[in-house]
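> fold the following.
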Amino acid sequence: MARRSRERRWRSPPRPRRLAVDHDHQTGVVRQLLCHRCNLVTRAVEEDPALLDAIRHYLGQHGS
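As a prediction, the model looks like this:
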């Protein structure tokens, strides 16, 4: 699983300090390993997909 996750990792640091097993909270099906930060963001957006647009808007308003 670690090797496959390294090959498919997205936006994570090259050598994350902490890995988390990402899974679907409704079914319990494991998706892959993510760095801790990406796992937190993924969970937050999974709970509230509109959050992603709100973050984009916020960053757009503040020059990022």
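> could you use CA atoms for every contact and neighbour count after this?
Will do.
> tell me which other helices or strands the helix or strand hosting residue 41 touches.
Secondary structure assigned from DSSP states H and E places residue 41 in helix 36-47. With contacts defined as 3 or more C-alpha pairs under 8 Å, 6 or more residues apart in numbering; DSSP states H and E, the packing partners of helix 36-47 are strand 19-23, helix 50-61.
> next, format those as a markdown table and append distance to residue 31 and mean neighbour count.
Below are the helices and strands packed on helix 36-47 laid out as a markdown table (distance: least, C-alpha to C-alpha, whole Å; neighbours: other C-alpha atoms under 10 Å):
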| stretch | distance to residue 31 | mean neighbour count |
| --- | --- | --- |
| strand 19-23 | 5 | 16 |
| helix 50-61 | 20 | 12 |
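> one more, please, to line up against the first structure:
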Amino acid sequence: MSTVSWKDVTFTETAGPICRGDVTLDITEDHIARWKEDPDGRYAVMAVSDYVSPVELGKFYPSL
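Got it, this is the predicted structure:
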């Protein structure tokens, strides 16, 4: 998984860890606010370190 959309995390509106397959994503209030502005935008998934969850969301890629 290299990017994640709001749809991928079932349009969550609650910050916190979200399990997606074998990865746990750390979703923040800022991520949710940005998705509310651009629901089709995507975040890059950034591994904090090898074989460790949760992973963080990096750069935001707006929808076209």
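> drop the TM-score for these two in here.
Once the chains are laid over each other, their TM-score by TM-score structural alignment, normalised by the length of the first structure reads 0.27; 36 aligned residues with a C-alpha RMSD of 3.7 Å.
> circling back: what angle separates the helix holding residue 41 of the first structure from strand 19-23?
In terms of direction (axes from the mean of the first three to the mean of the last three C-alpha atoms, to 10 degrees), helix 36-47 of the first structure departs from strand 19-23 by 20 degrees.
> just to revisit the earlier point, and the helices and strands packed on helix 36-47 of the first structure as TSV, adding distance to residue 8 of the first structure?
TSV is the format used below for those (distance: least, C-alpha to C-alpha, whole Å):
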stretch	distance to residue 8 of the first structure
strand 19-23	13
helix 50-61	21
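> what angle sits between the helix holding residue 41 of the first structure and helix 50-61?
Relative orientation of helix 36-47 of the first structure versus helix 50-61 (the same axes, to 10 degrees): 110 degrees.
> same question for helix 36-47 of the first structure: list its buried residues.
For helix 36-47 of the first structure, a neighbour-count test (16 or more other C-alpha atoms under 10 Å) marks 36, 38, 39, 42 as buried.
> as a markdown table, the residues you listed with distance to residue 55 of the first structure would be great.
Formatted as a markdown table, the buried residues of helix 36-47 of the first structure follow (distance: C-alpha to C-alpha, whole Å):
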| residue | distance to residue 55 of the first structure |
| --- | --- |
| 36 | 19 |
| 38 | 15 |
| 39 | 16 |
| 42 | 13 |
